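J.: build the 3D model from these lines:
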Amino acid sequence: MKALRAATPYQDNNGQVPPRGVYSGPLFKLSHDWPTSPLPPIGKTPWQEAIGNGPITVENASAYAAVLKAAVADNAKQLIMRHDQWDAAKAGWYNEPWVGSLREAISGTYPAGTFGPSIFPGTGLRATFNTHVLTYYDKRAAYSLRDFWGESSMKPALKTEKAQFQEGAIIVKAALFASADPKVKADWWDAMAGAAAWSLYLPVGSESKPQVWPGYVAQFDIIVKDSQSSPTTGWVFMTLVYDKDAPGDVWDKMVPLGVQWGNDPQATSPDMPLKENWNNPKAPLYSTQTLGWGGRLTGPNDGGRNDIAVDGKVIRNAPNSSCMSCHSTAEWSTTSNRMNSFLLPSFATKAAPYFQLCNDQGKPDPNGTVICSPAPGSKEWMKWFQNRPGTEAMDPDSFAVDFDEVFSFKSLKLWWAAVGPVEQVAPMLMRTPAQGPRFNQYTGAPLPKAEDESR
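T.: Okay, here's the model as predicted:
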């Protein structure tokens, strides 16, 4: 609580900096000199032209993906393959405010999720691992950060029209996997052989003292505001994953897992075909094992499968999300000062964590570790799988933040924790392990028990 109250919007890290005798390389520096005025209209883009300037479809999505990947290649190669030389400000890429209290000092990543071998069978995974993410906004997207957060980021403009991105805005996110076993530092997953490794400064396993630890770049997300190609939602989401068997350099080996541009609300059962989602049939095995509900796109970092309880029955590792269904919850209420719907299908509660938990018997339990969920395909479940534009919030008494979950689930939450009245903020903070279940710091979902107990 004290750390969050003392947080500042532009801090570089969580305050844990490696001694020079332990690490002598560069440290992460937040890039927040956002553009002060909107960029000129972008006109036709190469990725739009690649599909004939019409709508994106299952048939042409692979062509769109190839050109969109090429559009960010120069900067992405530098970021991924020569990370110790990466200068985001010089390259014209920017970070969000308020997340510094979560960032490790070397690479600027913040923790996301925890996964174990049982989720990735047949892939040579030999250790439970943690994931860590780092997000960048291009100049066109970063103007929206300035427009919403202002000069100081202390008084954001809490309204829908200020939280909208310009056409052509691009946001990228790198996801790294790091062993959670202090005895296994490297070579713990065959699928990551040859992947780019960044140095991270973080605690490992039960150790509280951080250490320099390698993280493999396994996933790279690219999302673009493109209302021409995706007129219903206004966005196209693409996930690249590392494929050790692909030809070329490390960037070439980041291959598409898939592309998504809508939630396919007509597909109310997993066996129905998807019209707004394309998955790469040549994607590596591990990346296909965490696809979301009905095969909708989610990367191995994204927490698209979770333990859920439906009508008193616990379902382990159930697909219950997708990239766009999760991001379509991006909203903020100025009345409750939080998101009124959780990222994943669930029943709302009035107390933190604001969604209902169940125990291993499938019964509601505030100390449970399973999400109490509506039945897949039900009306309540499908609330998360509707197509809404970025100007439309999922819930009443909320304003929409144009599919940007960093705004709503990270930055605004941390801003409010720092500036809101203590008596209002304290009950909203996630419970610690001593107070109840641990939570995935990226998705907010309960973390599983020990690997041998949870799957």
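
J.: all contacts plus neighbour counts: C-alpha atoms, from now on.
T.: Will do.

J.: neighbours of the closest residue to Q48 other than its chain neighbours, how many?
T.: Leaving aside its chain neighbours, Q48 sits nearest to S229 (6.6 Å; criterion: Cα to Cα, 6 or more residues apart in numbering). Close neighbours of S229, defined as other Cα atoms under 10 Å, add up to 23.

J.: another one to check against the first:
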Amino acid sequence: MTGFRRRWLALPLLAVAAFGTVAATRAPAPVAAPRLPGTLPRFPDFGLLPAPEAFVPDRTFRLSQDYPKVLPPLEPALQRLLAIDYTRDWKAYAEATLAYVLAGNIENRDLQGTFFVEDNKVRPWYHVPWMHWADNGREGLHGLTPEGPIRVGSLGPQQKNIWQTYAVGFYNARGGHAIGRVWTDANRPDINALQRQGFPVGTVVAKILFTDAPVSEAPFLSNPIEWSAYIKKQFSFTPTGFPIAPRAVAPVRLIQIDIMVRDSRADATGGWVFGTFVYNGLQAKPRTPGQSFDNRWRNLMPVGLMWGQDPKVTSQLAGNPVPVKTLVNPDLKETVINSDPRLPPMHLGFGLRLNGPADNAISSCKSCHSVAEFPDISPVVPYAGSFDTRNLVCGGPEWMRWFRNEPVGQAFDAGARNFDNSLSLAMSVINFLDARSRADGGSNAVQYWQGRRQMTHGNQRGGGPDNSPCPPATGAIAAR
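T.: Here you go, the predicted structure:
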């Protein structure tokens, strides 16, 4: 769950056995109002799609932006989820969260029609605005934004080329209420909204990640869930967001789903529980009675769960960057990794903390999200722009700033505004100010807005530790 520059991060209950019939308990939350003909939404739906004369899709992405003005109550499905002890039954917690996310988003649809959240009849979901801007903006078919590269070997020794990842994230109604507090005024985002009051308990965030990596270089993507998306022809990064790199409509395959749950039982370690699922098409799961969705959605396997950073653990520093089997670090007490032998080999993250196959092998799910703040003073990984590079030692004090258990409501850097682990929401403000600065001709004004210099960092969401000072992992044990 890391990102290339903050601009690259967008940025994730069971009625029967996991991935059987998805529960259909309707949430007591507002339904998105239909748009009036001839009116424009407050925020653009997307930023990049071929001109209509060149390409006419059957359907385009619609930004869900009717954010609840009143905090919705905890629906029964959330109450059941928050009753599961994630430290004792982590898999039940993870699978219940995934079922909550899938419900209403995948039933009775072909694969291309899944996750148009405006069609969800079970519960509303909401997107973060202002992710459409510049070269890394939302594409218009499914609302995907670039996440970064998957470096050679990250998916296993058969991966010989660098590939891209794209993702779309969404928040449940309680999270949507918090987004609306930041964006009450579409022309003046409130950068203090989450500093005053963060996301409410019961917020659920999900992000679904796709890649253009072929099955030949990632066999676990066999029998894929594919979407068509308007993606870059090859991975690229432009620090200013311009010019726009060439794009084309191409197939992308589901590789990962990330989940986040605001859970008060995790307040001592930051307030959030993180989980990651990997797509494993090598399985052959039978359909369940009454199943109303494509069976391939049952191929998602939990990689693990984490609710803390284990800030004192500095063993197994570089993870498992070219995995042939999944290794685990027995020193970790706030991370649990799936021991199912069917799990594809995972590189995981720093010190073998939780991270997914599309993520950086020396970060972690919780680590990168902890730097969600405005301005974005620190990068998502330490080696991308530490203030103390001369003393940056893998696992040393400066490095371990990225692996603290920060108190709920505290920003990563002193003087910054906390965005409560929502990298995409922080990025939305940065994108808005970049666009406003360009429109107004205010050269560099945005970098000093509110008296703090905004940093510019290179992307490090995906792949291996190419520029990392960390040594290869030794002494870890295989997951069983």
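
J.: and the TM-score between them?
T.: After superposition, the two chains reach a TM-score of 0.75 (TM-score structural alignment, normalised by the length of structure 1), with 383 aligned residues with a Cα RMSD of 3.3 Å.

J.: what about the residue nearest to Q48 of structure 1, which SS state?
T.: When classified by DSSP: H, G, I helix; E, B strand; the rest coil, S229 of structure 1 comes out as coil.

J.: likewise the one 3 residues further on?
T.: Secondary structure of T232 of structure 1, reduced to three states by three-state DSSP: coil.

J.: what sits against it?
T.: 262, 387-389 (Cα atoms under 8 Å, 6 or more residues apart in numbering).

J.: quick check: of those residues, which has the highest neighbour count?
T.: G262 (29 neighbours).

J.: pull the contacting residues for that residue.
T.: 230, 232-233, 276-277, 324, 387 are the contacts of G262 of structure 1 under Cα under 8 Å, 6+ apart.

J.: check S386 of structure 2 too.
T.: Taking Cα under 8 Å, 6+ apart, one finds 378-379, 392, 398 in contact with S386 of structure 2.

J.: okay, and the longest strand seen in structure 2 goes to which residues in structure 1?
T.: Of all segments of type strand in structure 2, defined using DSSP state E, the longest is strand 247-262. Strand 247-262 of structure 2 lines up with residues 210-225 of structure 1 when matched by TM-score structural alignment.

J.: could I get the buried residue list for that stretch?
T.: Buried residues in stretch 210-225 of structure 1, defined by neighbour count with 16 or more other Cα atoms under 10 Å: 211-225.

J.: same thing with stretch 189-208 of structure 1?
T.: By neighbour count on 16+ other Cα under 10 Å, the buried set for stretch 189-208 of structure 1 is 189, 191-192, 194-204.

J.: residues in contact with that stretch?
T.: Under Cα under 8 Å, 6+ apart, the answer for stretch 189-208 of structure 1 is 17-18, 80-81, 83, 104-107, 109, 123-127, 179-182, 187, 209-218, 242-244, 250, 286.

J.: buried only: go through these for me.
T.: 17-18, 80-81, 83, 104-107, 109, 125-127, 179-181, 211-218, 242-244, 250, 286.

J.: can you flag which of those belong to strands?
T.: Using DSSP E, these in strands are 179, 211-218, 242.

J.: tell me the one of the residues you listed nearest A91 of structure 1?
T.: V217 (19.8 Å; Cα to Cα).

J.: OK, contacts around that closest one?
T.: 80, 174-177, 195-198, 242.

J.: which among those residues gets closest to T298 of structure 1?
T.: So of these, ranked by how close each gets to T298 of structure 1 (Cα to Cα), first place is A175, at 12.6 Å.

J.: part of a strand, is that closest one?
T.: Yes. Under three-state DSSP, A175 of structure 1 falls within a strand.

J.: list the contacts of the aligned partner of it in structure 2.
T.: Aligned by TM-score structural alignment, A175 of structure 1 pairs with L209 of structure 2. Contact analysis of L209 of structure 2 by Cα under 8 Å, 6+ apart lists 165-168, 254-257.

J.: what kind of secondary structure is the residue nearest the centre of structure 1 in?
T.: Nearest to the geometric centre of structure 1 sits D302, at 5.9 Å (Cα atoms, centre = their mean). With three-state DSSP as the basis, the three-state label of D302 of structure 1 is coil.

J.: do you know how far it is from G292 of structure 1?
T.: In this view, D302 of structure 1 and G292 of structure 1 are 9 Å apart by Cα to Cα, to the nearest Å.

J.: in the stretch 101-250 of structure 2, which spans are helices?
T.: Counting by DSSP state H, counting those that start in this stretch, the segments of the stretch 101-250 of structure 2 that form helices are 173-182, 193-196.

J.: highest mean neighbour count out of those helices?
T.: helix 173-182 (a mean of 25; mean count of other Cα atoms under 10 Å).

J.: contact partners of that one?
T.: 29, 67-73, 123-128, 189-194, 198-200, 202-205, 425.

J.: from the residues you listed, which would you call buried?
T.: 29, 67-68, 72, 123-128, 189-194, 198-200, 202-205, 425.

J.: neighbours of the equivalent of S339 of structure 2 over in structure 1, how many?
T.: Using TM-score structural alignment, the equivalent of S339 of structure 2 in structure 1 is P281. P281 of structure 1: 11 surrounding residues under other Cα under 10 Å.

J.: can I assume P281 of structure 1 sits in a strand?
T.: No. Going by three-state DSSP, the assignment for P281 of structure 1 is coil, not a strand.

J.: what's near enough to touch R262 of structure 2?
T.: With Cα under 8 Å, 6+ apart, R262 of structure 2 has these contacts: 199-204, 271-273.

J.: and the gap between it and L81 of structure 2?
T.: 11 Å.

J.: ditto for G356 of structure 2
T.: Applying Cα to Cα to G356 of structure 2 and L81 of structure 2 gives a distance of 22 Å.

J.: tell me which of those two has more neighbours.
T.: Neighbour totals were compared for G356 of structure 2 and L81, and G356 leads with 29 against 22 (other Cα under 10 Å).

J.: residue in structure 1 matching the more buried one?
T.: Using TM-score structural alignment, G356 of structure 2 pairs with G299 in structure 1.
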